[in-house]
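Trainee: this one's sequence-less:
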């Protein structure tokens, strides 16, 4: 089980089926905001769609392919963050995250991603953590930059979002870089 306290106000825990209605409502309340950068928003039409997503994340965790956690701020689910994928052969974790619009600007996501980076390197003993974000997604990119990730490249037309292609920026953090920063 994954249930980690980050600080007095913030924790991460595995998503559970019982979270479906809360997560769906969070998506629904922030639909226009999330839709700018997340291609799955229009496919999330009902609580049952969210239940299916949670079931997939639970299967991914059991198979050690991924780990998606609810972000709890003051005990309330405010978003999701985790490892969209593990590459155990090459020791890489790919971090993904989103949060409801009303919770921006409190340092929640920066602290969650900092924790996930540390956990991947120190606990899972991975060598690399990647974050990808659309070039124009300044808030997502700012998290990687704030945490000292290195901008490593750009993937042209990496994702189709509803009516357009967007380029992605790839950020990487190596275990050696993280450990040097943590001294």
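Mentor: Good, I have the coordinates. Quick caveat: nothing in here was measured; it's all calculated off a predicted structure.

Trainee: can we go C-alpha only for contacts and neighbour counts from here?
Mentor: Will do.

Trainee: show me what the lengthiest helix in the chain is packed up against.
Mentor: Secondary structure of the chain per DSSP state H: the longest helix is helix 47-62. Counting contacts by 3 or more CA pairs under 8 Å, 6 or more residues apart in numbering; DSSP states H and E, helix 47-62 is packed against helix 20-29, strand 67-73.

Trainee: most tightly surrounded among the ones you listed?
Mentor: strand 67-73 (a mean of 23; mean count of other CA atoms under 10 Å).

Trainee: packing partners of that one?
Mentor: strand 10-14, helix 47-62, strand 76-87.

Trainee: quick one: contacts of that strand?
Mentor: 9-15, 57-58, 60-61, 77-85, 108, 112 (CA atoms under 8 Å, 6 or more residues apart in numbering).

Trainee: hold the first one in mind and look at this next one:
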């Protein structure tokens, strides 16, 4: 198993975000724009830092042996219903190595144990089955699929989104059997 860890996004991540988010292959799988703006990495990390400080989102850097390789966040936190949305991307050179599966497990632990959420949601484009498998390997259950009417970005208008959920109790059961 690889040494995968998470930490809050920092200003030092801007260069890596810029490099990896500029890859057209990544943009084809998620809502990262392409072409990526020339100052996109800097703007992204500044927004992440502000969002964390204001508790609007909880973005994390995914690290492999201490090296930045992607982003995973707990977005749309609802502190009344204790829910959040898990969103993520992984740099193309690191695809297919099990890194994101570990990162989703780690962020679920942060959500449930540190932030006190009771339920997580996530989604992936049906044309990205690897992303859906990451969720399933972490105990998420598919609850629906919807066609993007443009609400989730024009880039993927007309594409199907598979929606998943994971409760704290389901996560605990999954952790004991994994």
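Mentor: Structure's in. What do you need? Bear in mind the structure is a predicted one, so any value in this text is a computation, not a measurement.

Trainee: any idea what the TM-score is?
Mentor: Superposed pair, TM-score by TM-score structural alignment, normalised by the length of the second structure: 0.89. Supporting alignment: 174 aligned residues with a CA RMSD of 1.8 Å.

Trainee: what residue of the first structure matches up with residue 130 of the second structure?
Mentor: In the first structure, the residue matched to residue 130 of the second structure (TM-score structural alignment) is residue 139.

Trainee: which residues touch stretch 97-115 of the first structure?
Mentor: Here stretch 97-115 of the first structure has contacts from 6, 10-12, 26-27, 29-30, 33-34, 71, 73, 78-82, 95, 143, 146-147, using CA under 8 Å, 6+ apart.

Trainee: switch to 6 Å and redo it
Mentor: Here stretch 97-115 of the first structure makes contact (CA atoms under 6 Å, 6 or more residues apart in numbering) with 30, 78-81, 143.

Trainee: what stretch of the second structure does it fall on?
Mentor: Under TM-score structural alignment, the match for stretch 97-115 of the first structure is residues 88-106.

Trainee: before we move on, back to that, helix/strand/coil for the match of residue 130 of the second structure?
Mentor: Three-state assignment for residue 139 of the first structure (DSSP: H, G, I helix; E, B strand; the rest coil): helix.

Trainee: which residue packs closest to the counterpart of residue 12 of the first structure in the second structure, ignoring adjacent ones?
Mentor: The alignment partner of residue 12 of the first structure in the second structure, by TM-score structural alignment, is residue 6. Counting by CA to CA, 6 or more residues apart in numbering, the nearest residue to residue 6 of the second structure once its immediate chain neighbours are dropped is residue 62, at 4.9 Å.

Trainee: what sits closest to residue 52 of the second structure if chain neighbours are left out?
Mentor: residue 58 (5.1 Å).

Trainee: and the one you found, how close does it get to residue 159 of the second structure?
Mentor: As judged by CA to CA, to the nearest Å, residue 58 of the second structure and residue 159 of the second structure stand 27 Å apart.

Trainee: and the residue nearest the centre of the second structure, which of the three is it?
Mentor: The residue lying closest to the centre of the second structure (CA atoms, centre = their mean) is residue 88, at 2.0 Å. Classification of residue 88 of the second structure by three-state DSSP places it in strand.

Trainee: what does residue 46 of the second structure align to in the first structure?
Mentor: By TM-score structural alignment, residue 46 of the second structure lines up with residue 55.

Trainee: can you tell me the closest non-neighbouring residue to that match?
Mentor: residue 17 (7.0 Å).

Trainee: can you tell me how far the counterpart of the residue nearest to residue 6 of the second structure in the first structure sits from residue 103 of the first structure?
Mentor: Using TM-score structural alignment as the criterion, residue 62 of the second structure maps onto residue 71 of the first structure. Noted for residue 71 of the first structure: a distance of 11 Å to residue 103 of the first structure, by CA to CA.

Trainee: residue 113 of the first structure now?
Mentor: Distance from residue 113 of the first structure to residue 103 of the first structure, by CA to CA: 15 Å.
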